[in-house]
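Chemist: Sequence and predicted structure below; questions after.
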Amino acid sequence: MYTDGACSNNGRGNPRGGWGAVLISSNGYRLKIADRLEGDIITNNRAELTAVIRALEALKSPAEVHLTTDSEYVLKGATQWLPGWKRKDWKTAAKKPVKNADLWREIDRLMPTHKVFFHWVRGHSGHPENDLADHLAVAGANGKTVREYE
């Protein structure tokens, strides 16, 4: 699973956001999904988190998932910060509300269904599937909905 988000104007002015994901099954089938980011707050981090949520929701049954992201926010949030946020009732170490807590709660709800391993790859570095997820996210930000099987 490869996920990415895209956002123009990142929370300022008239932002457009989108998310994209590439899911590859163990037998080689691929699903490409993307759409625009909806809501009152449109930021790159929300787009990144939405991509993870939509990709996990696309799985039809429990699975071992290797989720690759170019977002350190997603990686560290899911693998390091999430347990502490939950213990502290969705507050940061500085006792402030966790940003994007609604999306983090959804990820936290979805992850136990699967065995999820997070991996990080540098964005825009020529990694084919990450570049494809980025392309899909940009397409989503431009209003294109994608759901294609290969």
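Modeler: The structure has been received and is ready for your questions.

Chemist: From now on I want contacts and neighbour counts done on CA atoms only, so please keep to that.
Modeler: Noted.

Chemist: Helices of the chain, start to end?
Modeler: For the chain, the helices defined by DSSP state H occupy 44-57, 72-76, 82-87, 101-110, 128-141.

Chemist: got those as JSON lines, with mean neighbour count and distance to G18 columns?
Modeler: Shown next, in JSON lines, are the helices of the chain (neighbours: other CA atoms under 10 Å; distance: least, CA to CA, whole Å):
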{"stretch": "helix 44-57", "mean neighbour count": "24", "distance to G18": "6"}
{"stretch": "helix 72-76", "mean neighbour count": "17", "distance to G18": "16"}
{"stretch": "helix 82-87", "mean neighbour count": "15", "distance to G18": "24"}
{"stretch": "helix 101-110", "mean neighbour count": "16", "distance to G18": "15"}
{"stretch": "helix 128-141", "mean neighbour count": "23", "distance to G18": "4"}
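
Chemist: One more to weigh against that first structure:
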Amino acid sequence: MANEIMVYTDGGARGNGKEDCVSAWAYTLSYGEHYKENKGAMYGATNNQMEMTAIIEALKAIKNKTIPIKLHSDSAYCITGITSWIHNWKKKGWINSKKEPVENKELWIEMDKLVRECTSIEFVKVKGHADVQGNIRVDALVNLAMDELIAEGR
């Protein structure tokens, strides 16, 4: 559909789960002839946190949230979380199905707020490292952001 904002997001962490892992997020936005991309990196965040941050930063960057949005991510965690799991988490006071506090609660709350600001948003699960140009680009941006952070040193 030509009159929708196409969004691709990705996040990653080299050494996921380790305290000093290198983590990054990236997104691309396209609408007609307009195009924007952005990325960021830090130490110590998990892969899931970076996948969520990419979606949050992309949604923050969209000025006109009345235009339909098609958001592509290779994160089943993010897509299932925001379209399915979140409803029960909110009903149960942010407790998951294992009767434990939901991980990354603050990021889920922020993502949920931004999603609810959108008139129309569709989440599309893409296969990671497949031949999807938008996904290839955000993956490259994530790796570039990590490389730049490492090159800067701490």
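Modeler: Sure, I can see it. These figures come from a predicted structure and were not determined experimentally.

Chemist: Kindly provide the TM-score of these chains.
Modeler: Overlay of the two chains. TM-score (TM-score structural alignment, normalised by the length of structure 1): 0.89; 141 aligned residues with a CA RMSD of 1.3 Å.

Chemist: What lines up with G123 of structure 1 in structure 2?
Modeler: Here G123 of structure 1 is matched to G128 in structure 2, going by TM-score structural alignment.

Chemist: What about that match, how many residues nearby?
Modeler: By the criterion of other CA atoms under 10 Å, G128 of structure 2 has 14 neighbours.

Chemist: how close does it get to N88 of structure 2?
Modeler: G128 of structure 2 sits at a distance of 27 Å from N88 of structure 2 (criterion: CA to CA, to the nearest Å).

Chemist: W90 of structure 1 maps to what in structure 2?
Modeler: By TM-score structural alignment, W90 of structure 1 lines up with W94.

Chemist: How about that match, nearest residue that isn't a chain neighbour?
Modeler: V102 (5.5 Å; CA to CA, 6 or more residues apart in numbering).

Chemist: quick one: contacts of stretch 130-141 of structure 2?
Modeler: Identification of contacts with stretch 130-141 of structure 2 by CA atoms under 8 Å, 6 or more residues apart in numbering yields 8-11, 25-28, 39, 72-74, 126, 128-129.

Chemist: ok, now which ones touch R147 of structure 1?
Modeler: L31, K32, I33, A34.

Chemist: Please apply the same query to I56 of structure 2.
Modeler: E110, M111, L114.

Chemist: so the last one touches A58, yeah?
Modeler: No - shown here, L114 of structure 2 and A58 do not form a contact pair, counting by CA atoms under 8 Å, at 9.8 Å.

Chemist: Show me whatever sits in contact with both of these two.
Modeler: Counting by CA under 8 Å, 6+ apart, nothing touches both L114 of structure 2 and A58.

Chemist: related to what we said a few turns ago, could you dump the helices of structure 1 to CSV with distance to G13 of structure 1?
Modeler: Putting these into CSV (distance: least, CA to CA, whole Å) gives the following:
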stretch, distance to G13 of structure 1
helix 44-57, 14
helix 72-76, 23
helix 82-87, 30
helix 101-110, 22
helix 128-141, 15
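
Chemist: N14 of structure 1 is nearest to which of those helices?
Modeler: helix 128-141 (12.0 Å; CA to CA).

Chemist: so that closest one versus helix 44-57, what angle?
Modeler: In terms of direction (axes from the mean of the first three to the mean of the last three CA atoms, to 10 degrees), helix 128-141 of structure 1 departs from helix 44-57 by 110 degrees.
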